[in-house]
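Q: this one's structure only:
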């Protein structure tokens, strides 16, 4: 009996000590640099947003927030790395649309897009812009639908790769309007835009900042943007939804998450710091210049958004017959 009491006392002390260490670590957080994983190579809007937010988090948290670019496989390489990290607040992940499309595009993912993450906040979102070459007859979304139905299989469009928001913008359009186009995937957004400017493809859903300058220069025709609201960077262009395809919405978006099991007090501190950063005038100005709508949602709102997008794109990808990789 005495031995059992002693063992019980030792276990109780061990649990108490472990609790104190854990609680102390949370109170002192952060006490070392934080790794900020991005699923893209340097360059592009995702990298711009991450490197805009990171210095602000460094300032507010008192420790260096280091951007770690791990591009490839539509962000799944970076996402897997974050999912496997220790849930102590020293690894955070920049989420992008691939987080919600990969479950329907890639076989044998090493992570679960919902269960393996704690969602902190959705930073913002931006629209794509449906642009056409000047030689292509349609000048509006309604004309594009009519022309496509009259010429099935003769309209081609480019994308920056299979499963990207550029590709899925076109697939959702076809799904909702019952038209059929020919897909020509390119190795990135740059080659896709070059093909459109050269007239090698009829249309392209590029991100607003990249496409709008060519529209303003008269090199391309802008038909509509893909968000539910008009883009701040192209306010004169209607949305696809208001142009005759109600409910149509595709956005490029950015959000923050951490490995599942990260302590709530740490998540709350990261959320508070990120919201503070999003309210800084210089951050807002740059994000708005990218055509972004700044959000700063609650963790609950962000998690609900992730679940909705996974369900939405699962249906579109299945209907489009896009093969899993």
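A: Arrived safely. Here the structure is a predicted model, which means the values were calculated and not measured.
Q: C-alpha only now, for contacts and for neighbours.
A: Fine.
Q: would you map the strands across the stretch 151-300 of the chain?
A: 156-159, 182-185, 203-207, 221-225, 251-259, 292-294 (DSSP state E, counting those that start in this stretch).
Q: out of the ones you listed, which gets nearest to residue 195?
A: Of all those, strand 156-159 sits nearest to residue 195, with 7.7 Å by C-alpha to C-alpha.
Q: ok now the closest one, how far from the chain's centre?
A: Here strand 156-159 is found 21 Å from its chain centre; the criterion is C-alpha atoms, centre = their mean, to the nearest Å.
Q: rewinding a little: closest to residue 17 out of the strands of the stretch 151-300 of the chain?
A: strand 251-259 (24.3 Å).
Q: strand 221-225 and the closest one, what's the angle between them?
A: 50 degrees (axes from the mean of the first three to the mean of the last three C-alpha atoms, to 10 degrees).
Q: contacting residues around the spatially closest residue to residue 54 that is not a sequence neighbour?
A: Among residues not flanking residue 54 along the chain, residue 65 sits closest, at 5.6 Å (C-alpha to C-alpha, 6 or more residues apart in numbering). By C-alpha atoms under 8 Å, 6 or more residues apart in numbering, the contact set of residue 65 is 33, 34, 35, 36, 54, 55, 57, 58.
Q: presented hereafter is structure B, for comparison with structure A:
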């Protein structure tokens, strides 16, 4: 008659012992990150997005104690890399260094298999770079006025390059044509570095490139900057006027770079990445590198960047409609 109570007490004692002895991993999530990370880049190696991604990969790898690799997937206006990120596991192991090309412009021109506002979780803004109007150093045009005069004299004969359909370079070229009453042929490439080859070679007359991509060729004397498409001059090109100073208004287009992860990534992981991003952007070497590219560091909270991402999506949608841009 006393066997059953004794057995119950023994089982209860054993269960309590197992609970006490259970390792923490059995009752708590593994700390993030617990495996290597990759940063997806929708442009070719050597361009502005690639440069920034590699800067962050070095900082994140040291801080997070995990290998961080940069994976270049150029094409389709940065949306190939974005789609791969959107379809990845929502564990924070796949990051995307995106620009407004893929996040705000291309979705209004291309049929995408993902939703950039729902399938990608904003982490934080990295930097903002003005776009700069460049021509080859061998070009006869020394300023914006001379270029516009030549374009009006030979309508439709000038070509301008971009890093892809729906890129900010594409938007800049169309906005310039709209503002100046000119017309030029759009020639898209798979990244700025490839476009530079044909501009320097004289096959394409001009380009509205981000300073982060164009600065190296400008400093090497291979590209001539005619104007900065921004409200103020950039400290790295103090002698180059803004488009407004050159007599052109309504054509300012910049390029911003932001960090995203797959939607559904745990909030704790997103917060950790935002904190590490802010810490990286405070590093003297990162600040110096971004400044040399003509950019401004713009660290933000998760919420502030998410709001900016939504607003930019709407703003560029209107600009696409106003300029009549199409996916050729």
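A: Sure, I can see it. Being a predicted model, the structure only gives us computed values, none of them experimental.
Q: between the strands of the stretch 151-300 of structure 1, which one is nearest to residue 129 of structure 1?
A: That would be, of the strands of the stretch 151-300 of structure 1 and by C-alpha to C-alpha, strand 221-225, which comes in at 4.4 Å.
Q: contact partners of the closest one?
A: 127-134, 139-141, 208, 212, 215, 231, 237-240, 243.
Q: do the same with stretch 111-119 of structure 2
A: Contacts for stretch 111-119 of structure 2 (C-alpha under 8 Å, 6+ apart): 79, 82, 83, 86, 103, 107, 262, 263, 309, 310.
Q: before we move on, the earlier item: what do we get in structure 2 for the residue nearest to residue 54 of structure 1?
A: By TM-score structural alignment, residue 65 of structure 1 lines up with residue 68 in structure 2.
Q: any idea how far its match lies from residue 60 of structure 2?
A: Residue 68 of structure 2 is 7 Å from residue 60 of structure 2, where distance means C-alpha to C-alpha, to the nearest Å.
Q: kindly report the same for residue 28 of structure 2.
A: Applying C-alpha to C-alpha to residue 28 of structure 2 and residue 60 of structure 2 gives a distance of 24 Å.
Q: out of the two, name the residue with the larger neighbour count.
A: Between residue 28 of structure 2 and residue 60, counted using other C-alpha atoms under 10 Å, the more crowded position is residue 60 (20 against 8).
Q: for structure 1, longest helix please?
A: helix 2-27 (DSSP state H).
Q: quick check: next helix or strand after it?
A: Next along the chain after helix 2-27 of structure 1, taking DSSP states H and E as the criterion, comes strand 34-38.
Q: mean deviation of that next one from structure 2?
A: Following the fit onto structure 2, the mean deviation recorded for strand 34-38 of structure 1 is 2.4 Å by mean C-alpha distance after the TM-score superposition for structure 1.
Q: in structure 2, which residue range corresponds to that strand?
A: Aligning strand 34-38 of structure 1 against structure 2 (TM-score structural alignment) gives residues 37-41.
Q: residues in contact with that stretch?
A: With C-alpha under 8 Å, 6+ apart, stretch 37-41 of structure 2 has contacts from 49-50, 53, 57, 66-74, 78, 81-82, 85, 92-98.
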